[in-house]
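Colleague: Below is the sequence, then the predicted model.
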Amino acid sequence: MTTDNWLADTRTSYDTVAVSYNDQARDAIGGDPHRRAALEVFADRVKAAGGGPVADLGCGPGHVTAHLRRLGVDAFGIDLFPGMIAVARYDHPDLHFEVGSMTDLHLSDASVAGLLAWWPLIHIPDDEAPTVFAHCRRVLRLGGPLQLGFHVGDTTQLETQHYGGHPMTVYVHRRQPDQVASWLCGAGFEIEVQWLCSPDDHVPQASLFARRSS
């Protein structure tokens, strides 16, 4: 199994399913009290650190970005997929969204007060993860919070169809929280809390709450 073309394949795949993805994910926050609680904790941490702009990395169609704004956070969205950004701009014309990659964030040093990355990590190969977290540290202010969401496991799976039966070519990486925490600590973050969500599900999920410590 090779992931050499993962960036281009993932971009093409999610551009293809952007509208269907939006339809399926539209009520994900409203229907999950645990996700809402995680976002409330994140918003409170941003405010406690003095506030400021917050980047929602892998924002997709913008549902979470919009929810953060309702919580009083100055959030904007960044996503790899132009199709997703087009949907986000259409649904949330009052918010700012831009195309960008976690592997090469075009944000200034220490320019954001917080970073949220719910589930884009599942498509990042292991050898790219240190680069991603180095960029996160660079753009985040000292003491600023970072919250990650990801799938828990020890496997990599190729998905060729999803979101209404559309063809895709995307690799889904499942990691153990300790592995993700190790990457974060190596990049200059301090882990504050780990949440394991739905541990009995076929694909458990986890959230890590961290802050830039150096």
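Modeller: That came through, no problem. Here the structure is a predicted model, which means the values were calculated and not measured.
Colleague: For the rest of this, base every contact and every neighbour count on C-alpha atoms.
Modeller: Fine.
Colleague: So the nearest residue to H123 once chain neighbours are set aside, which state does it fall into?
Modeller: Sequence neighbours aside, V172 is the residue nearest to H123 in space, at 5.3 Å (criterion: CA to CA, 6 or more residues apart in numbering). Under the three-state scheme (DSSP: H, G, I helix; E, B strand; the rest coil), V172 adopts strand.
Colleague: where do the strands sit along the protein?
Modeller: For the chain, applying DSSP state E gives strands covering 53-57, 74-79, 97-99, 114-118, 145-151, 156-162, 166-173, 189-197, 205-212.
Colleague: Using TSV, please lay out these together with distance to V41 and mean neighbour count.
Modeller: Shown next, in TSV, are the strands of the chain (distance: least, CA to CA, whole Å; neighbours: other CA atoms under 10 Å):
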stretch	distance to V41	mean neighbour count
strand 53-57	14	23
strand 74-79	15	24
strand 97-99	23	20
strand 114-118	12	25
strand 145-151	10	24
strand 156-162	30	14
strand 166-173	26	19
strand 189-197	11	17
strand 205-212	9	22
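Colleague: For the residue nearest to H123, give me its contacts.
Modeller: V172 is in contact with 122-123, 156-159, counting by CA atoms under 8 Å, 6 or more residues apart in numbering.
Colleague: same thing with S213?
Modeller: With CA under 8 Å, 6+ apart, S213 has these contacts: 142-143, 188-190.
Colleague: for W195, same thing?
Modeller: W195 neighbours (CA under 8 Å, 6+ apart): 206-208.
Colleague: State the distance from I85 to V99.
Modeller: 7 Å (CA to CA, to the nearest Å).
Colleague: correction: R35
Modeller: 25 Å.
Colleague: Please apply the same query to V132.
Modeller: In terms of CA to CA, V132 sits 16 Å off from V99.
Colleague: Am I right that D15 is in contact with I85?
Modeller: No - with contact defined as CA atoms under 8 Å, D15 does not count as touching I85 (9.3 Å).
Colleague: Of the two, give the one with the bigger neighbour count.
Modeller: The neighbour count for D15 versus I85, taken as other CA atoms under 10 Å, is higher for I85 (26 against 19).
Colleague: close enough to count as contact, that one and F97?
Modeller: Yes - look at I85 against F97 with CA under 8 Å: they come within range, at 6.3 Å.
Colleague: quick one: common contacting residues for those two?
Modeller: 78-79.
Colleague: now T103, nearest residue through space, not along the chain?
Modeller: Per CA to CA, 6+ apart, closest to T103 is V132, 4.9 Å.
Colleague: dropping in the other structure now:
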Amino acid sequence: MTTNDWLADTRTSYDTVAVNYAVQVRDAIAGHQYLRAALGLFADSVRAAGGGPVADVGCGPGHVTAHLHELGVDAFGIDLSPRMIDAARRDHPGLRFEVGSMTNLDLPAASVAGLIAWQSLIHVPDDEVPTVFRHFHRALRPGGPLQLLFHVGDESQVKTQGYGGHPMKIHVHRRQPDQVATWLSDAGFEVEAQMLLNPDQEASQAFLFARRKPYR
């Protein structure tokens, strides 16, 4: 499958489910103390690094972007799906959202003070992840924090239905934190911490807290 194929499938799928997805995740952060804690830690890291604009890459309907804004972070969102961006602008007027792809991140070099990507890397094939991390590294200021949230595992599946029963065609890649940490290190990041959510359950997720090395 070419990059254009899986990107087109992902874009179309999330365009289809955008309205239902926005409803489903609207209160997800408020109801999960560990998600709130992770975002609070990220916001503190951005401030400790000097503050500035923060990119929420794969922002979906903007719930993470909005929560960061409530924490005093100058956050803006980027998503592959135009319908998701429409939902984000509708639900969070006054915040900045734009259509874009993490595989070709259209941000100037060293232009963001922090970057966050929650459950968006899961749709990127293994051979494309290093390219994505190079884009993240280029866009981040030296010393800027990066936070990832992704599904843990060793398999990839094709999701054909979801979020209100609508048809989808997206690949969902589960990965081990150590593998993702290696890719980050190769791209010029220093991994500072890992955290597992629901480690004893099949639907485990992982946070990685990293920082662009200031000397590279």
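Modeller: Arrived safely, thanks for sending. Just so we're clear, the structure is a prediction, and the values are computed from it rather than from any experiment.
Colleague: ok, residues contacting the longest helix seen in the second structure?
Modeller: When the second structure is parsed with DSSP state H, its longest helix is helix 3-25. With contact meaning CA under 8 Å, 6+ apart, helix 3-25 of the second structure is reached by 60-61, 63, 80-84, 87, 123, 162-164, 166-171.
Colleague: need the strands of the first structure in JSON lines with distance to S182 of the first structure, can you?
Modeller: Shown next, in JSON lines, are the strands of the first structure (distance: least, CA to CA, whole Å):
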{"stretch": "strand 53-57", "distance to S182 of the first structure": "20"}
{"stretch": "strand 74-79", "distance to S182 of the first structure": "25"}
{"stretch": "strand 97-99", "distance to S182 of the first structure": "28"}
{"stretch": "strand 114-118", "distance to S182 of the first structure": "17"}
{"stretch": "strand 145-151", "distance to S182 of the first structure": "13"}
{"stretch": "strand 156-162", "distance to S182 of the first structure": "19"}
{"stretch": "strand 166-173", "distance to S182 of the first structure": "16"}
{"stretch": "strand 189-197", "distance to S182 of the first structure": "9"}
{"stretch": "strand 205-212", "distance to S182 of the first structure": "11"}
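Colleague: Of all those, which one is nearest I29 of the first structure?
Modeller: Among those, the nearest to I29 of the first structure by CA to CA is strand 114-118 (11.7 Å).
Colleague: Next, the angle strand 74-79 makes with that closest one.
Modeller: Going by axes from the mean of the first three to the mean of the last three CA atoms, to 10 degrees, strand 114-118 of the first structure is angled at 40 degrees with respect to strand 74-79.
Colleague: so what does strand 114-118 of the first structure touch, helix or strand wise?
Modeller: strand 53-57, strand 145-151 (3 or more CA pairs under 8 Å, 6 or more residues apart in numbering; DSSP states H and E).
Colleague: again, 10 Å this time
Modeller: Packing partners of strand 114-118 of the first structure (3 or more CA pairs under 10 Å, 6 or more residues apart in numbering; DSSP states H and E): helix 33-48, strand 53-57, helix 63-70, strand 74-79, helix 129-139, strand 145-151, strand 205-212.
Colleague: Looking at those, which is nearest to P177 of the first structure?
Modeller: Of those, the one closest to P177 of the first structure (CA to CA) turns out to be strand 205-212, at 7.0 Å.
Colleague: residue range for the closest one in the second structure?
Modeller: The aligned range for strand 205-212 of the first structure in the second structure is 205-212, by TM-score structural alignment.
Colleague: average distance between that stretch and the first structure?
Modeller: In this overlay with the first structure, the average offset of stretch 205-212 of the second structure from its partner residues is 0.2 Å by mean CA distance after the TM-score superposition for the first structure.
Colleague: ok, now which ones touch G164 of the second structure?
Modeller: 17-21, 23-24 (CA atoms under 10 Å, 6 or more residues apart in numbering).
Colleague: Name only those of those residues that count as buried.
Modeller: 17-19, 21 (16 or more other CA atoms under 10 Å).
Colleague: could those residues be laid out in JSON lines, adding distance to A28 of the second structure?
Modeller: Compiled in JSON lines, those are given as follows (distance: CA to CA, whole Å):
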{"residue": "V17", "distance to A28 of the second structure": "17"}
{"residue": "A18", "distance to A28 of the second structure": "16"}
{"residue": "V19", "distance to A28 of the second structure": "15"}
{"residue": "Y21", "distance to A28 of the second structure": "11"}
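Colleague: Could you count how many residues lie near whatever residue of the second structure lines up with T103 of the first structure?
Modeller: By TM-score structural alignment, T103 of the first structure lines up with T103 in the second structure. Neighbours of T103 of the second structure under the rule other CA under 10 Å: 19.
Colleague: hmm, back to that, mind filtering the contacts of V172 of the first structure down to those shared with the second structure?
Modeller: Among the contacts of V172 of the first structure, the contacts conserved in the second structure (both residues aligned by TM-score structural alignment, their matches' CA atoms under 8 Å) are 122-123, 156-159.
Colleague: Redo those as TSV? Include distance to A55 of the first structure.
Modeller: TSV is the format used below for these (distance: CA to CA, whole Å):
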residue	distance to A55 of the first structure
I122	18
H123	19
T156	27
Q157	28
L158	28
E159	28
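Colleague: Contact partners for the residue nearest the centre of the first structure?
Modeller: By CA atoms, centre = their mean, the first structure has its centre lying nearest to A117, at 2.3 Å. By CA under 10 Å, 6+ apart, the contact list for A117 of the first structure reads 55-59, 78, 102, 136, 146-150, 207.
Colleague: Kind regards, and thank you for your time.
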